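Visitor: Just a sequence and a predicted model for now, questions to come.
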Amino acid sequence: MEIGVSTFVETSPDVQTGEVMSHAQRLREVVEEIVLADQVGLDVFGVGEHHRKDYAASSPVVLLAAAASQTKRIRLTSAVTVLSSADPVRVFQDFATLDGISNGRAEIMAGRGSFIESFPLFGYDLKDYDELFEEKLELLLKLRDSEKVTWKGGHRPAFTNLGVYPRPVQNPLPVWIGSGGNSESVIRAGLLGLPLVLAIIGGSPLQFAPLVQLYKKAATHAGHDVSKLPVASHSHGFVGENTELAADKFFPSTQATMNMLGKERGWGHYDRSSFDAARSFEGALYVGDPETVAQKIIHLRKNVGITRFFLHVPIGTMPHEEVMRAIELLGKEVAPRVRDEIARWEAENE
């Protein structure tokens, strides 16, 4: 069971002061967070791509590369790369470069993206949303699997027998599919034999168990060994010294962000009752003391089949020292509890 952290590198207004930190400051803070995650024994750190004023990481791979030379073992991944509006050749080159710098610790998490700002920015039409992703994923996998590639598609200039460099340390370079729970994307990942990441940010995580089974069924149908295909989840959360204190610290910025996004997307008002319901044992918020968070992750592993867990922290802007403390507790206290319990459980069920 792998445990890690993900971030969107938020620079939204501080809920207490209204101040907005610079993009540069937040980027430097995230490098410190990645270094700490490595030091406390976490397995993976993911950075999401966005192209908005309130998110600083339009180029996750550059941020991950800044941390690569300061870390030793933690895996470094996008979360996600918006492949639909990117050039797969450049994506492959960038992550192959990261793989070299980190000596084989880079991963690509490819997705359509839940935000659409990158489409007009890079000249793509939203009516091609699905077709863009399918075509570009096909090219990315060809680039991963062959040093020289011939390509012709509908959304990128063709090329013939060209080499793409540098080549990564890992062969093949890991490519995960990020999904918000769409059955078509889950089936596609299974048929292609690619690892799957599910964004579990609402409702009951147990509702995702049928999707994991659908993924495995598709993979089996295509002849892939499902025992070698990891399934990850990405969920919001925060670890504190005690559960109520953790909840009180995490709620204000979470509420501000959820209501800001809610205005854009037509969601209902997010209040403390919504928050508290989501942090219940069956909810999708992983907020509490180390034991509380560990037990929820163990529950997720046993009942949904998740083998890698991303704690997404923070939502919105929180004090850097509080985020660092949450990462420390996740690595030093939550992860060992989860790994020990899952190891015992798997041994009993062999």
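Guide: That came through fine. In this text, all values refer to a predicted model and were calculated from it rather than measured experimentally.

Visitor: only C-alpha atoms for contact and neighbour calcs from this point on.
Guide: Will do.

Visitor: What is the neighbour count of the nearest residue to E135 once chain neighbours are set aside?
Guide: With CA to CA, 6 or more residues apart in numbering as the criterion, E135 has its nearest non-adjacent residue at 7.1 Å, and that residue is G153. Counted with other CA atoms under 10 Å, the neighbours of G153 add up to 13.

Visitor: just checking, G153 touches E134?
Guide: No. Look at G153 against E134 with CA atoms under 8 Å: they stay out of range, at 10.7 Å.

Visitor: contacting residues around F238?
Guide: 246-247, 250, 286-288, 311-314, 326 (CA atoms under 8 Å, 6 or more residues apart in numbering).

Visitor: Off-centre distance for the longest helix along the chain?
Guide: Longest helix in the chain, counting residues (DSSP state H): helix 243-265. A distance of 19 Å separates the C-alpha centroid of helix 243-265 from that of its chain, computed with CA atoms, centre = their mean, to the nearest Å.

Visitor: Next one for the comparison:
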Amino acid sequence: MELGINTFGDAIFDPQTGRTISHGERLSNLVEEIEMADKVGLDIFTVGEHHREDYAVTSPDVVLAAAASRTKNIRLSSGVTVLSSDDPVRVYERFSTLDGLSGGRAEIMAGRGSFIESFPLFGYDLNDYNELFDEKLDLLLTLQKGGRINWNSNMRASLQDVEIFPKPMQDEIPVWIASGGTPQSAARAAQIGLPLVLAIIGGSPFQFSRVVDFYRQIGAEAGHSGDQLKVGTNSHGFIWDTDQEAKDMFFPAISQSMTNIGRERGWGAYSRDNYERMIEPDGALYIGSPETVAAKIIELKKRMGIDRFTLQTPVGTMPHEQVLRTIELFGTKVAPIVREAVKEMEEK
């Protein structure tokens, strides 16, 4: 089971410091966070793409490339690449470049994204949302196979007998599909035989068990092996020495962020009561001491059989030293507990 960190590079008002971090400072801090994750032995670091003032990262591959020269082992992935509003050829070229710079550690997580700003920004019609994703994913997977490409399109220029450079170090750059948990997304990934990542940020993670079972069933019926049908989850969280400290430290930042987003989408303010409910054993937040967070991840593995878990931290903006320490605790305290438990499960 792989363990890692996900971030969107949040750059908003920090309730603890009373200041709003600049995009440049957040990007610099982010590279140090990836370096810390590598140092403490985590498996993967994923960086999201957004085109908004409250997030510093519009080009995950550039950030990951900056981290590639300062890390040795950790895999480097987008989390996600908004494929519908990008060009698959450029995506593949950029991640092939990252693959070379990192010595074969690049991955692509493709999704539609949870915001729509990139569509008008790059001249795409939201009415074409589904068709754009399906066609561009098909092209990306064609490019993944390598060699000379012949590919016809309704949405972009066709490709006739072309080859894409640079060549990656890996035989194929892994492509995961990111989903909010809809059966349609799970079925698409399963039929193609691609690994699936579920964003679980509310309710109970175990609500997604049916989606996972459906995905594996459809994938098996399509003739794909269990090794192909991997499942990952991504959830908000924070780790500190004690449960109470972790709860109290993380709430101001996540409350600020989720209330801001909620205001745009017509939700109510993010309440402490809701926050506390989500920290319970069956809730979607992974917040607490290393032992508490490890126990919650182990239960997720037992009940859903996931292959990868990423902790999204911070949500909102927190002091850089706190973010570095939660990553350190995840790698040095949480990961060993989880890995030992998974080893015991596999031996039974």
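Guide: Cool, the structure landed. Computed from a predicted structure; not experimentally measured.

Visitor: TM between them?
Guide: TM-score for the superposed chains, counting by TM-score structural alignment, normalised by the length of the second structure: 0.99, backed by 348 aligned residues with a CA RMSD of 0.9 Å.

Visitor: sorry, back to before: and the residue nearest to E135 of the first structure, what pairs with it in the second structure?
Guide: Aligned by TM-score structural alignment, G153 of the first structure pairs with S153 of the second structure.

Visitor: Can you classify that match as helix, strand or coil?
Guide: When the structure is reduced to helix, strand and coil (DSSP: H, G, I helix; E, B strand; the rest coil), S153 of the second structure reads as coil.

Visitor: And it, how close does it get to Q160 of the second structure?
Guide: 11 Å (CA to CA, to the nearest Å).

Visitor: do D138 of the second structure as well
Guide: Using CA to CA, D138 of the second structure is found at 15 Å from Q160 of the second structure.

Visitor: Can you pick out the residue with more neighbours from the two?
Guide: The neighbour comparison of D138 of the second structure against Q160 (other CA under 10 Å) goes to D138, with 16 against 11.

Visitor: The more buried one is in what secondary structure piece?
Guide: D138 of the second structure belongs to helix 129-144 when assigned by DSSP states H and E.

Visitor: that's a helix at I177 of the second structure, yeah?
Guide: No. Checked against three-state DSSP, I177 of the second structure lies outside a helix; its state is strand.

Visitor: That one and R112 touch, don't they?
Guide: No. Shown here, I177 of the second structure and R112 do not form a contact pair, counting by CA under 8 Å, at 9.4 Å.

Visitor: Show me what G203 of the second structure lines up with in the first structure.
Guide: G203 of the second structure is assigned G203 in the first structure as its aligned equivalent, the criterion being TM-score structural alignment.

Visitor: Give the burial count for that match, as a bare number.
Guide: Every residue meeting other CA under 10 Å relative to G203 of the first structure is counted, giving 14.

Visitor: List the residues that contact it.
Guide: For G203 of the first structure, the contacting residues are 278, 283-284, by CA under 8 Å, 6+ apart.

Visitor: can you pull out the helices in the stretch 201-348 of the second structure?
Guide: All helices of the stretch 201-348 of the second structure, identified by DSSP state H, counting those that start in this stretch, fall at 209-221, 243-265, 272-279, 290-304, 320-329, 335-347.

Visitor: and the second one, how far from the first structure on average?
Guide: In this case it means helix 243-265 of the second structure. By mean CA distance after the TM-score superposition for the first structure, the fitted helix 243-265 of the second structure averages 0.6 Å away from its aligned residues in the first structure.

Visitor: same deal with the fifth one?
Guide: Between helix 320-329 of the second structure and the corresponding residues of the first structure, superposition yields a mean separation of 0.2 Å, by mean CA distance after the TM-score superposition for the first structure.

Visitor: Check which helices and strands that helix sits against.
Guide: Using 3 or more CA pairs under 8 Å, 6 or more residues apart in numbering; DSSP states H and E as the contact criterion, the elements in contact with helix 320-329 of the second structure are helix 23-39, strand 231-239.

Visitor: Next, find the distance separating the residue most central in space within the second structure from E49 of the second structure.
Guide: Central residue check for the second structure by CA atoms, centre = their mean: the C-alpha nearest the mean position is that of G79, 3.5 Å away. According to CA to CA, G79 of the second structure stands 7 Å off from E49 of the second structure.

Visitor: K302 of the second structure too?
Guide: According to CA to CA, K302 of the second structure stands 31 Å off from E49 of the second structure.

Visitor: For the two, indicate the residue with more neighbours.
Guide: E49 (23 against 13).

Visitor: Quick check: that one touching V80?
Guide: Yes. At 5.9 Å, E49 of the second structure counts as touching V80 under the criterion of CA under 8 Å.

Visitor: list the contacts for T7 of the first structure?
Guide: 46-48, 79, 312-314.

Visitor: distance of the nearest residue to I337 of the second structure once chain neighbours are set aside from K145 of the second structure?
Guide: The spatial neighbour of I337 of the second structure that comes closest, neighbours along the chain excluded (CA to CA, 6+ apart), is A294 at 6.4 Å. Remark: distance between A294 of the second structure and K145 of the second structure (CA to CA) = 37 Å.

Visitor: Likewise for P195 of the second structure?
Guide: Counting by CA to CA, the separation of P195 of the second structure from K145 of the second structure is 16 Å.

Visitor: Pick out whichever of the two has more residues nearby.
Guide: Taking other CA under 10 Å, P195 of the second structure and K145 do not tie; P195 has more neighbours (23 against 12).

Visitor: which residues touch that one?
Guide: Taking CA under 8 Å, 6+ apart, we find P195 of the second structure in contact with 175-177, 189, 228-232.
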